[in-house]
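Engineer: sequence unknown, structure follows:
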């Protein structure tokens, strides 16, 4: 099946391309820079000769429309993640892009149309466990607001009977992230500098598991579906413990009350407006750190016939790749290979 894909030069999208090829599909990739796409995919062992490249931007409705022609399904994996401070105009990217891609795919009768959302649309959650039926949050940060706005648009298409599958991943980690952001960026900063230990925790999903799930969603005739795939939920202390166990290197820990972490995020946001520097803690990121709860992934895993790999394997492979890519010093790289 020819599958239209956005975000193929990004973390989730590039791995989704590899998973689609493994499943026997023909991906057609909308990319702004074909040379960059070739470099990113080559790192995963994907030759661009095995995919179709369409040059264009998802914010360009005409380019999206032309690239959608001839496709039977679509995966919209492109998004700007602005939790850690970057991301540009999040509403323009995450809402307009979704309208062009998901709306355009639905208008052309593609089935299914897979929209990669985020568990952020449920944060701060109202219940102790996040489910696909949970209420949407009313976030204060720009990233959360943009994703909730895109979510409401896509759910509106589902309500009209469109065969759209929404997938809600947690924090995505794993090897071969083209540009460090979000959880991978935070992991490097915590290991290099200091590991904050507030209340709350983090949901960790391997990018390869998420990519496989997206490929398995490409089955026509299933109608509208919503799948939560937050992954393994870890307290921040357990997350640090695992990194120490895998590397044998001590993590510099800093117990911090949630209110203090939020205040630190506000101060760092102000400081970065005066002088740019790299540290991923922001007011928005701090809110996620202290308010995220576990997710109920069982409905999605059962429906897709999947089992997540152990979190130890995911973290070991992530840390090892971070070392190979020069993001971490040798002492932070696992001394035993994962299985």
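Structural biologist: In hand now; what should we look at? All of these numbers come straight from a predicted model, not from anything done at the bench.

Engineer: hey, let's count contacts and neighbours off CA atoms from now on
Structural biologist: OK.

Engineer: doesn't residue 233 make contact with residue 294?
Structural biologist: Yes: the criterion here is CA atoms under 8 Å, and residue 294 meets it with residue 233 at 5.5 Å.

Engineer: can you tell me the closest non-neighbouring residue to residue 174?
Structural biologist: residue 318 (4.4 Å; CA to CA, 6 or more residues apart in numbering).

Engineer: neighbours around residue 75, how many?
Structural biologist: 31 (other CA atoms under 10 Å).

Engineer: show me where the stretch 151-300 of the chain has strands.
Structural biologist: For the stretch 151-300 of the chain, applying DSSP state E, counting those that start in this stretch gives strands covering 164-169, 171-173, 195-197, 201-206, 225-229, 232-235, 253-255.

Engineer: what's the angle from the fifth one to strand 201-206?
Structural biologist: Pointing back at strand 225-229 there. For strand 225-229 against strand 201-206, the angle by axes from the mean of the first three to the mean of the last three CA atoms, to 10 degrees is 110 degrees.

Engineer: put this next to the first one:
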């Protein structure tokens, strides 16, 4: 099997992907800015995508790299992510990496994408500029314990007996369970048929954000909550509201909310031909996320 470098190995998705890759028989190098504190499986190696000099040693000897990092917490995330992707793709090519696997974002190229989704598309392109083939998995909201989008939902439902929500909560999305994301990431790693391709991934349900809040409330409380949509909550106002009610910082909240006005629904299911299996429903994903907190 291959030697796989996983960036963001201690992050939301990375910490679940690393053991799954090892179970699949790969040798895993877990890239982190703090290898001395890393407690997961695999070989911990130092690396920071914003420090190009650190990438050569981290990528040395790797056959495949999983790129699972972003700069959403910064207001300058588009520039930072573009610079990081350029340095990583260039260094990966120099190291002889044969495949980069990237977790990007859903959204039609025919629509005007939000800065967040536009940045995800740009990272897809930049990662491959130096010649390493990139396999892209485009996802909507990933539901799992520790995920920022799920935490916004969970904390809103937990903290508020009723909600006044903006109009963007009527936008449709196709949330996907963390377990399915991990399954797809492992399934395309090292697969010749996946080299250089873009796949869309999604869960079993297409829901509005309002429906997601209601179903989460039903799973957490046993009943729904009153939700009243109003037209006056702009993304900026919404992000400050979320900053008050949850522990998600305002810049990250605003970046994510800007994207929620864009419909993110899977239109291509070819990933299921390569990685068979039915995806979980939203309710199943919520139950797993809640169980992971116990």
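Structural biologist: That came through, no problem. For clarity, every value in this text was computed on a predicted model and none was experimentally measured.

Engineer: TM-score for this pair?
Structural biologist: TM-score for the superposed chains, counting by TM-score structural alignment, normalised by the length of the second structure: 0.83, backed by 283 aligned residues with a CA RMSD of 2.8 Å.

Engineer: hey, what's in contact with both of residue 294 and residue 233 of the first structure?
Structural biologist: Applying CA atoms under 8 Å, 6 or more residues apart in numbering, one finds that residue 294 of the first structure and residue 233 are jointly contacted by residue 203.

Engineer: if we can go back for a sec, aligned to the residue nearest to residue 174 of the first structure, what sits in the second structure?
Structural biologist: Alignment note: residue 318 of the first structure maps to residue 289 in the second structure; criterion TM-score structural alignment.

Engineer: where does that match land in three-state SS?
Structural biologist: Per DSSP: H, G, I helix; E, B strand; the rest coil, the local secondary structure of residue 289 of the second structure is helix.

Engineer: and it, what does it touch?
Structural biologist: Shown in contact with residue 289 of the second structure (CA under 8 Å, 6+ apart): 143, 144, 145.

Engineer: between these, which has the most around it?
Structural biologist: residue 143 (29 neighbours).

Engineer: give me the nearest residue to the corresponding residue of the first structure for that residue, chain neighbours excluded.
Structural biologist: Correspondence of residue 143 of the second structure to the first structure, assessed by TM-score structural alignment: residue 173. Spatial nearest neighbour of residue 173 of the first structure, excluding adjacent residues (CA to CA, 6+ apart): residue 206 at 5.3 Å.

Engineer: the one you found contacts residue 177, correct?
Structural biologist: No: checked against CA under 8 Å, the pair residue 206 of the first structure and residue 177 is beyond contact range at 11.6 Å.

Engineer: tell me which of the two has more neighbours.
Structural biologist: residue 206 (28 against 24).

Engineer: and the more buried one, what is it in contact with?
Structural biologist: Counted by CA under 8 Å, 6+ apart, residue 206 of the first structure has contacts 172, 173, 174, 231, 308, 309, 311, 314.

Engineer: just the buried residues from these, in ChimeraX please.
Structural biologist: Filtering the contacts of residue 206 of the first structure down to the buried ones (16 or more other CA atoms under 10 Å) takes a single ChimeraX command:
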select :172,173,174,231,308,311,314
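
Engineer: dump the contacts of residue 206 of the first structure to CSV, plus distance to residue 5 of the first structure.
Structural biologist: Below are the contacts of residue 206 of the first structure laid out as CSV (distance: CA to CA, whole Å):
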residue, distance to residue 5 of the first structure
172, 18
173, 20
174, 20
231, 23
308, 23
309, 25
311, 27
314, 25
